[in-house]
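[1] pasted the sequence and its predicted model underneath.
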Amino acid sequence: MKLLHKDIEKDNAGQVTLVPEEAEDMWHTYNLLQVGDSLRASTIRKVQTESTTGSVGSSRVRTTLTLCVEAIDFDSQACQLRVKGTNIEENQYSFFQKAIITC
């Protein structure tokens, strides 16, 4: 895992920016996260749009979610970290409240 940024206070509060490089890095991230932490991750969402004529189209959109962590689960078979939480930063597609993070 690559550490891009670290800003830790004396009371152990702060933030880090990590980039996973291997599947095992998700396990380490699982052990670092706690309920109540904030997590920012990039994700791709399917967005449906309706035209004025009533036709429906869909597209994939990359967005960034910032969640207040409520639950954490690690899937060892897929090496995926599943994080459930409430979105704390509003954006155009902020109605999603779950992120699956993969390496």
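    Now that the structure is in, tell me what you want to look at.

[2] for the rest of this, base every contact and every neighbour count on C-alpha atoms.
    Noted.

[3] contacts for stretch 32-48?
    56-72, 99, 101 (CA atoms under 8 Å, 6 or more residues apart in numbering).

[4] whichever of these end up buried, select them in PyMOL.
    Burial among the contacts of stretch 32-48 is assessed by 16 or more other CA atoms under 10 Å; the matching PyMOL selection reads:
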select buried, resi 64+65+66+67+68+69+99+101
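
[5] adding another structure so you can compare the two:
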Amino acid sequence: MIDGLVGGRLYGEAQIRTGQNGKRFVTCKVRAATNDGDTIFVNVIAFDDDVQTALLALSDADSVALSGALTPKVWTDKNGLIKPAVDMVAHKVLVGYRGEG
């Protein structure tokens, strides 16, 4: 597990799910740009109530920055090419500073 920060755009809408234990969680996908101009998908799961609320307030293609535990993965696309992906357990949604006044 790697603690990390991911910034990108929401891909689709965040979804509310319920675990076998009856606890609610939220899942979503974030498309993040890589240094070489490609994109990587981050599969996000959130158990924290504040993070869930923030993710559910976003719409498709909204910008988002998340911090949390990252696990690198790979997947195979429809053409048989192996692509990188990342799973994240999100602990925080980061927002721009809003000063008073």
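    That came through, no problem. Owing to the predicted nature of the structure, the values given are computational and were not obtained by experimental measurement.

[6] TM-score for this pair?
    The TM-score (TM-score structural alignment, normalised by the length of the second structure) is 0.32; 59 aligned residues with a CA RMSD of 4.4 Å.

[7] out of the contacts of stretch 32-48 of the first structure, list just those in strands.
    56-72, 99, 101 (DSSP state E).

[8] list the buried ones in the longest strand seen in the second structure?
    Assignment by DSSP E gives strand 2-18 as the longest strand of the second structure. Within strand 2-18 of the second structure, the residues scored as buried using 16+ other CA under 10 Å are 5-11, 13-14.

[9] and which of these is nearest residue 91 of the second structure?
    Of all those, residue 91 of the second structure sits closest to residue 5, with 10.2 Å by CA to CA.

[10] helix or strand for the closest residue to that closest one other than its chain neighbours, which one?
    Excluding the flanking residues, the one nearest residue 5 of the second structure by CA to CA, 6 or more residues apart in numbering is residue 67, at 4.4 Å. Assigned by DSSP states H and E, residue 67 of the second structure falls within strand 63-76.

[11] same check on residue 31 of the first structure?
    Per DSSP H and E: residue 31 of the first structure is located in helix 24-32.

[12] what angle do that helix and strand 98-102 make?
    Here helix 24-32 of the first structure runs at 140 degrees with respect to strand 98-102, directions being taken by axes from the mean of the first three to the mean of the last three CA atoms, to 10 degrees.

[13] verify the contact between residue 87 of the first structure and residue 67 for me.
    Yes. Contact status for residue 87 of the first structure versus residue 67: in contact at 4.5 Å, counting by CA atoms under 8 Å.

[14] next, count neighbours for residue 51 of the second structure.
    Neighbourhood size, residue 51 of the second structure [other CA atoms under 10 Å]: 20.

[15] part of a helix, is it?
    Yes. Applying DSSP: H, G, I helix; E, B strand; the rest coil, one finds residue 51 of the second structure inside a helix.

[16] look up how far residue 43 of the first structure lies from residue 60 of the first structure.
    Distance, residue 60 of the first structure to residue 43 of the first structure, by CA to CA, to the nearest Å: 10 Å.

[17] likewise for residue 26 of the first structure?
    Separation of residue 26 of the first structure from residue 43 of the first structure (CA to CA): 16 Å.

[18] ok, these two, which is more surrounded?
    More crowded of residue 26 of the first structure and residue 43, by other CA under 10 Å: residue 26, with 24 against 14.

[19] thanks again, I'm all set now.
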